[in-house]
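# A predicted structure for the sequence below; I have some questions about it.
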Amino acid sequence: MTESAAATPPKGPAFYFPSIEKKYGRPIAEWQELIRASPLTKHSELVTWLKTEHGLGHGHANALVAHTLKEDAAGS
C-alpha cells in the first residue's frame, strides 16, 4: 500500500466507524450482528430502533444501517 493510500480517510458510512466504536464501546461487527438479527428490514425502521433501543445518534445509526444493508445486498 502506498503512503498516500494509507493516509486516505474512509468515505461514506465507514467514515463514522471509529467514532461509533469509541462512543458506544462496541465494535462495528457487533452492531452489524444486532442489525442483521433484528426482525426489522426497512432502513428507516432500523435507524429508529438503534436510536430508541440502543441510544445511538441519528448519523451513527444511519451509517451503520446503510453500510450493513449495502453489504448484505452485495452478498446476495
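Done, it's in.
# Please make it C-alpha for all contacts and neighbour counts, starting now.
Noted.
# Asn62: how many residues sit nearby?
Using other C-alpha atoms under 10 Å, Asn62 is surrounded by 21 other residues.
# That one: which element?
Element membership of Asn62, judged by DSSP states H and E, is helix 58-75.
# Going by neighbour count, list what's buried in that helix.
For helix 58-75, the neighbour count (16 or more other C-alpha atoms under 10 Å) marks 60-66, 68-69 as buried.
# Alongside the first one, take a look at this:
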Amino acid sequence: MSADAGQAGGHRVVAPEVDPDAKVKGPASYFPSIEKTYGRPIQDWLDIAADGLVEGRAHMEVVSRLKDDHGMGHGHANAVVAYVKAKLR
C-alpha cells in the first residue's frame, strides 16, 4: 500500500491538488473534465476505484463497474483506475 493510504479523512488515495496554471499530464489530466461531466468531486471516483482494487477486482473490472454502475465513459473510467492503481503500489 502506498504512502497515501490512510491520509486525508481515511481516503486510500487522495485527490491531487492541481495548480490551474500548470500543465497536468497523465490520468490526472482528465480529472477536471470528469468532475464537470459527472457532477461529483474526483475524490468520490478515486474512492470507488480504490475500494474495488483493494477488494481484489482487476483493473478492467473496476473500469466496467464505473461505466455500468455510474455511467462513466471508458476513457474517464480508465484514467481514474490507472491513477488509483499507480498510487496503491
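Cool, the structure landed. This structure is a prediction, so every number in the text was calculated from the model and none was measured.
# TM between them?
Overlay of the two chains. TM-score (TM-score structural alignment, normalised by the length of structure 1): 0.80; 69 aligned residues with a C-alpha RMSD of 1.7 Å.
# how about the buried residues of helix 58-75 of structure 1 in CSV, adding distance to Ala5 of structure 1?
Below are the buried residues of helix 58-75 of structure 1 laid out as CSV (distance: C-alpha to C-alpha, whole Å):
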residue, distance to Ala5 of structure 1
His60, 25
Ala61, 27
Asn62, 26
Ala63, 23
Leu64, 24
Val65, 26
Ala66, 24
Thr68, 24
Leu69, 26
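# Identify the residue of structure 2 aligned to Asn62 of structure 1.
Under the alignment (TM-score structural alignment), Asn62 of structure 1 pairs with Asn78 in structure 2.
# likewise Lys42 of structure 1?
Checking TM-score structural alignment: Lys42 of structure 1 goes with Ala58.
# Quickly note the distance from the residue nearest the centre of structure 1 to Arg36 of structure 1.
Central residue of structure 1 (C-alpha atoms, centre = their mean): Leu64, 1.6 Å from the mean position. The gap separating Leu64 of structure 1 from Arg36 of structure 1 is 11 Å, by C-alpha to C-alpha, to the nearest Å.
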